[in-house]
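# pasting the structure only:
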C-alpha cells in the first residue's frame, strides 16, 4: 500500500509527460518511497512533493527546496574501460540557513555519498566551521565492459519550512588521471577536497608521490587510498584508510605496487580546518559551545607530481658501495699489519742480539769477528783466524748502528740492564726525607709538584687489568639488556606505521626514504653499518696489540715491563663495543625516528665520550682512574637526565634551573677531584678547610697554584661548562639530548687538546702514524659535521614542518645527507679511537720515571 501511494503521489505531483521507467529510475523511485515511509512526510495530512529531473553535465541548476518538496537530479554518463574521467559535484547555498541545512545525497552504482550544506567541519576543542560552498568528487566504480552507461542521482531535501535557494552543477574532470613525471596543479579547500587517480605503468613497481605548495598555510593532508568507494576526502575521515601525512609546503609518500591489487590508487588532498597540526597559530576558543566560527579563505594551490622510485639495481649498488667503503679499511689494516710484523721481526733480531753472548750475536748476524760475512758456514760462531773474539763494544756499536738505520731509539746495554728499582724511582730526594713512607704514603706521592707515570702506576698490573676488563664486560651486559627492548619497541613502531598508514609518526626524509620489506627507510638503516664494522675492526686491532703485549710480558721484555704508558686494554674493548652498539641503536632509531626514541641514538654517544675521557685520564693516571661501576653509574645519571629533558625539558623553567645547578656542582666536584688527585675528603670539615686555604693562600700571602697545568685545564673546563649551563638556562633548547651531547663533546675536545699540548710541552713527540690519524680524523670530522647540520628532518617541530626540510638523495640516488653523516662520523670515530691507541707509541722505549703525568 505504501509503494502504491508513493507511485500515485509521483504521478500526481509530476509535471509533463510520463517518463520511460528504466531499472535505475525504478530503483530511485523505490528509494524515495522507502524514505518517505521510514522518515514520514511532515505533519499529518501533509504530502511531500518529489520532483525528478533529467539533468545534464556542466549545467548550473538554480532551485529552491523546502520541507514540502524534494528534488532528484538524474544523470547518466558513459564510462570507458580505457579512459578514466572524474565526476565532480559543486553545490552553493545562496541563503544563510545554518539552522536547517540542505541534505545532498549522491547515489551511485557502488556507493552513496551524502553531505549537508552548509557543511559543518569541526576543529580542535570541537570548534565548528561552516562552509556554504562544497565541491565533491565522485568515485569511479571499475567497469569490465569496454563501454558502459552508468546512472547516478543527486537527491536534494531539507526540513526547513522556509525555502532555501541553492545552485547545483555537475561537471566532468577531464584530467583525472595523473601522468608519470608530469606536474599537475589544482586548488583545494576544506569543503572542496580533491583527489586524482594514478595507474602504475608497466615496469614500474614503486613511485614517489610528491606534493608541493608555495603556501605554508593552510595546513593540508595528503592521502594515498586504494581504488574503492567511498573515497574518504574530508578532514574528519581522511585518516580512516590508506596512508596519509600532514603537510605545509612539502609532502612525499613512497607507494609500492604490491600494496594495491588494482595497480592503481587515488591521491587525495584535503585542506584542514585548522593549522595546529602543522604548527600554526591556535585560534580563539568559542564563547558558546554551539558558536560557529568564520573559517575565512582557506584555499590552497597545490602541485602534484608522481615520479618512479629507484629500482633493484640501485639498491644493490648502494649496498655494495656501503660494504666496499668499510671493507677497504679492513684491507688497509691488514696491509699495515703485515708491514708492521715484518718490521717487528727485524727489530726482534737486534733486541735478541743485545742479550746474547758475542759469539751468539755474531752467529745470528751472520758475520765474523771483523764484521765481514764468513767465507764458509763453519765460520759462524767460531773464532776468527787471528784468534780474537767480538768485543762487547763492537756488538753495541753494531746494534746501535742498525737500530738507527731502522728508526729505533738508541739504547745501550748498560741502560737496558739498569736495575728496576732505580728505573722506577722518580722521588726527588732533596725535597723529601728518605723514609719508607715516601714509597707507600699516597698523600706524599700524589701531592708532589711534578708527578711521573711511575708514581701513579704502583699497583699490581694483574689487579689493574682485571679492574679495567670490567669496563668491557659491563658495557657488553648493558648493551644486551638495552638493545633487546629497543629492537622490540621499534618493530612495534614500524608495525603501527604500516598498519595505520599514519606517516606523521616517524620523521623521515620522505624525499629519500627507500623502503625494503617492512622497513620504510632502509637506506638510513644501512648507512649505520659503518659503526658496526669499524667498531669490530677496532676490537681486532686492540686484540692484536693485547696479544703482542702479553707475549712481551711472558718473555720478560724490559720495555713492556718498565717503559712506556702502562698497557691496559679494557677501556679500548669497551670503546669498540660502544661504537658497535651506537651503530645498532642508531639503526633502530632510524627505523622510526621521533622524539620518544631519540635517546636510542644518543645513549651510547654519551658512553663513547665518557669512555674516551676516562681513557685519556687513565694513560697518565692508571692507579687512580675511576672504577667501571662508578663510571657507568655517572653515565646512567646522564642518560636519566636526557630522558627527563626530552619529556619535561621543553619550556620548563624549574627543570632547567635544577639541571643547571647540578651541572655546575658536578663540574666543581670533579675539578676538585682532579686537582687534588683524589686526596681530599667530602665531610663536615670541608668548608673549614676551604676557608683556611683561602685565608693562607689568598689573604695572608698571595701564592700561585701548586699545580699550574692542572689549574689551567680546570679553569678552562669550568668556564666552558658554566657557559653551557648559562646558555641552557637562558635559551632552553628544545633538543635537550643534543644539548647534553654537546656538553660531553666540548669537554672531550677540551681535554684532548690539553693532552696534546701538554704532551708536546713535555718534550714528547707524535709519531707519523698517530699524526696522520689526527689530521685525517680532523678533516673527516669537519666534513661530517657539515652534513650533520643540513637538518633534513627534525622532531623538534611538527611532522609537517619537518617535511619542509626534506631533500632528494645526493649519493647514488640512494643516500641522503644524513646517510653521508653516518658514513663520515663512523670513520671519524674510528680514527679518533686510533688516535687514542697510537698517540703515545713514541713512549714505548722511555722509562716511566721519565714520563710526566698531567
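Great, that's in hand. As the structure is a prediction and not an experimental result, all values here were calculated from the model. Numbers count the residues shown, from 1 in each chain.
# going forward, measure contacts between C-alpha atoms and count neighbours the same way
Will do.
# how many neighbours does residue 210 have?
19 (other CA atoms under 10 Å).
# that one: which element?
Using DSSP states H and E, the element containing residue 210 is strand 206-212.
# next secondary structure after that strand?
Next in sequence after strand 206-212, counting helices and strands by DSSP H and E, comes strand 220-226.
# related to what we said a few turns ago, and the contacts of the strand holding residue 210?
222, 249-257, 302-311, 511 (CA atoms under 8 Å, 6 or more residues apart in numbering).
# can you flag which of those residues belong to strands?
222, 250-256, 302-308 (DSSP state E).
# the residues you listed: which two are farthest apart?
Using CA to CA, those reach their maximum pairwise distance at 256 and 302, which is 23.1 Å.
# next, the one to line up against it:
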C-alpha cells in the first residue's frame, strides 16, 4: 500500500527539502464506529484502512484540528475504489473581499458511494446488487512541529430522501451536505424542493444529476446542474426529464452574504464591505420535496383561465354592441344630416355670424371631420411601428435569457417567485407568462367594439370634434402589445429587462390622455 502513496509523498516532501527516507508511515486499521486522534508532523504520517462494508448509504468523513496552521495545513486524502478526494485542515474559504479569507478548523465531506450507479439503476440480471465500499484515509502535513488531527467516519443514514417528508441538516462553508432523491415509477414527474433556513446566512442550493463526483464546494458548486442562492426561503422546481432517474440535492453555506444581496447586482454600485464573521458559520436548514401541480391540473387551470377571461370579454362586448345600437348616442344620430368636409374658406359674413353667437363650441370650427378622422389613424400606424421595432429585440432577448438559464443552470439571473413558478413549453415560469393573456384578449375585443361603433354610429357634428377612431384602435393595439411585452419580461424578470413592460405602459398613458382630452372636447 505504501507504493500507492509514494508519488504523492515524493512531490510533497521533495519540495520541502525533507529527506524522504526519514518519513515514517504508520498504517493502521480503523473502525467506522469511533473517532481517532493522531499526532503527526513532517516526518510522521498516518494511513488508515477502513475495511469493506456492505451498505447503500455513503459515509461522511469528519476531520478537525485545533492547532493546525493555514500555512502548514494537514492534508486529508480519502481514497475509494474509483476516486480520490482531498482537502486541507484548516480549510481556507475565500470571501467576496479578495484580501480576506476565512479559516475553518472543522471540516467534513460526504464521499459519493462507489456503487452509486448500481444503486440508482440496479441490474439484477447480472446477480445480486453489490453495495460494498471501503476507504483509505491518508493524513500528512509539512509542519515540523507536531499537529493534532482527528478523524471520524459517519454513515449518512438519511441520505436517500422521500417525497412529502421534512428533513433537517446543518451546513457551513467547510461542511457542505447533500442527499439523494430518486424518481419512483409512481412518483410525479415534477417536484418542488422547499428550503427553509433559520437565519439569514447566504446559501447555495444545487441540484445535480446522479453521477459522481458531486460538486459541493463554494468554488465548484456552480459548475454542474441547477443552482440558486437563498437566505431564509427558497424553492427549486425539478423535472424528471432533466434529472432521470434522480438527483443530488446539495447545500453549501457562503462565507458572507454578498451573493444573496445587491452585491451580485448587474447594475453599477458603490463598493460595499460586507460583514465577515471570524467564527465558524453554521446554519440549520429544513427542506422538503413535494409534488407540484400535475399535467392534468395544469391544463385545467390554463383552460379555466381562458374560459373565464373569454366569458367576461364576451359579456362586455355584447353589452357594448347593445349600447352602440340602442344607446342614447345612436338614437340621436338618426335624424342628423350626413357630414361632409368643407375645403372652402369661410366668408366674412360666416365669420361675423360665428362671432355673434352667444355660445361658440368646437363643432363650429371642425370643418373637415372626415379628413380629421383619417388623420387620427396616424396614432395607430405610429403605435404599430413602435411595437414592431421594439418587440423583435425584446422577444429575442427574452428567449436568449431562457436559453442561458437552461445551459448554465443559474437561476439567480431571474427574479422568479420560485414557490409558485411552474415550468411549461420550455419556459421556467410559464404560468406567469400565461397570466398576461388577459391583455391580449381584452385588447382584441376592444378593437372589435371600436369597429362596430364606427359602423353603427356615423360621424356627427352636433357637438364637439369628430370622433378619433384611430386613437381608440391605437389603445387596443397598445393593450395587446403590453401583454406580449409583459410576457417577455416574465420569461426572465431581471434588472436588465425591467423596461420591457414599462415602455408600453408609458405609451398607453399618453394615448389614454389624448383620448380623455378628445372625450372632454366631445362633451363641450
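Perfect, thanks for sending it. What you see is a predicted model; the values in this text were computed from it and never measured.
# returning to what we had before: equivalent range in the second structure for the strand holding residue 210 of the first structure?
Following TM-score structural alignment, the aligned partner range for strand 206-212 of the first structure in the second structure is 190-196.
# the matching stretch vs the first structure, average offset?
Aligned to the first structure and superposed, stretch 190-196 of the second structure gives a mean residue distance of 0.5 Å (mean CA distance after the TM-score superposition for the first structure).
# stretch 477-491 of the second structure too?
For stretch 477-491 of the second structure, the mean deviation from the first structure after alignment is 0.3 Å (mean CA distance after the TM-score superposition for the first structure).
# what's the matching range in the first structure for that stretch?
By TM-score structural alignment, stretch 477-491 of the second structure lines up with residues 577-591 in the first structure.
# could you do stretch 410-419 of the second structure as well?
Counting by TM-score structural alignment, stretch 410-419 of the second structure corresponds to 502-511 in the first structure.
# end-to-end on the matching stretch?
17 Å (CA to CA, to the nearest Å).
# one more: stretch 321-330 of the second structure?
11 Å.
# where's residue 693 of the first structure, which helix or strand?
Using DSSP H and E, residue 693 of the first structure falls in helix 686-694.
# pull up the aligned stretch in the second structure for the helix or strand just after that helix.
Using DSSP H and E, the helix or strand that directly follows helix 686-694 of the first structure along the chain is helix 708-731. Helix 708-731 of the first structure corresponds to no residue of the second structure when matched by TM-score structural alignment.
# check which residues of the helix or strand just after helix 708-731 of the first structure are buried.
Counting by DSSP H and E, the next helix or strand C-terminal to helix 708-731 of the first structure is helix 736-761. Neighbour-count burial for helix 736-761 of the first structure flags 736-737, 739-741, 743-748, 750-752, 754-755, 758-759 (criterion: 16 or more other CA atoms under 10 Å).
# wouldn't residue 168 of the second structure be in contact with residue 288 here?
No - using CA atoms under 8 Å as the test, residue 168 of the second structure is too far from residue 288 to be in contact (9.0 Å).
# follow-up on the earlier one: and residue 256 and residue 302 of the first structure? which has more neighbours close in?
Ranked by neighbour count (other CA under 10 Å), residue 256 of the first structure and residue 302 place residue 302 first, with 19 against 16.
# check the alignment and tell me where that one lands in the second structure.
Checking TM-score structural alignment: residue 302 of the first structure goes with residue 285.
# can you tell me the closest non-neighbouring residue to its match?
Closest residue to residue 285 of the second structure apart from its sequence neighbours, by CA to CA, 6 or more residues apart in numbering: residue 197 at 4.7 Å.
# is it true that the one you found touches residue 235?
No - with contacts counted by CA under 8 Å, residue 197 of the second structure stays clear of residue 235, the gap being 11.7 Å.
# compare residue 168 and residue 288 of the second structure and say which is more crowded by neighbours.
Neighbour comparison, residue 168 of the second structure and residue 288: the larger count goes to residue 288, with 19 against 13 (by other CA under 10 Å).
# just give the closest residue to that one, not the sequence neighbours.
For residue 288 of the second structure, ignoring the flanking residues on the chain, the nearest one in space by CA to CA, 6+ apart is residue 166 at 4.7 Å.
# what sits against the one you found?
286-289.
# same check, this time on residue 185 of the second structure
So residue 185 of the second structure contacts nothing (CA under 8 Å, 6+ apart).
# tell me, how many residues neighbour residue 469 of the second structure?
22.
# again, but for residue 319 of the second structure
Count around residue 319 of the second structure with other CA under 10 Å applied: 12.
# element containing it, please.
helix 295-326.
# what angle do that helix and strand 190-197 make?
Here helix 295-326 of the second structure runs at an angle of 100 degrees relative to strand 190-197 (axes from the mean of the first three to the mean of the last three CA atoms, to 10 degrees).
# in helix 295-326 of the second structure, what counts as buried?
Buried, per 16+ other CA under 10 Å, within helix 295-326 of the second structure: 305-306, 309-310, 313, 316-317, 320-321, 324.
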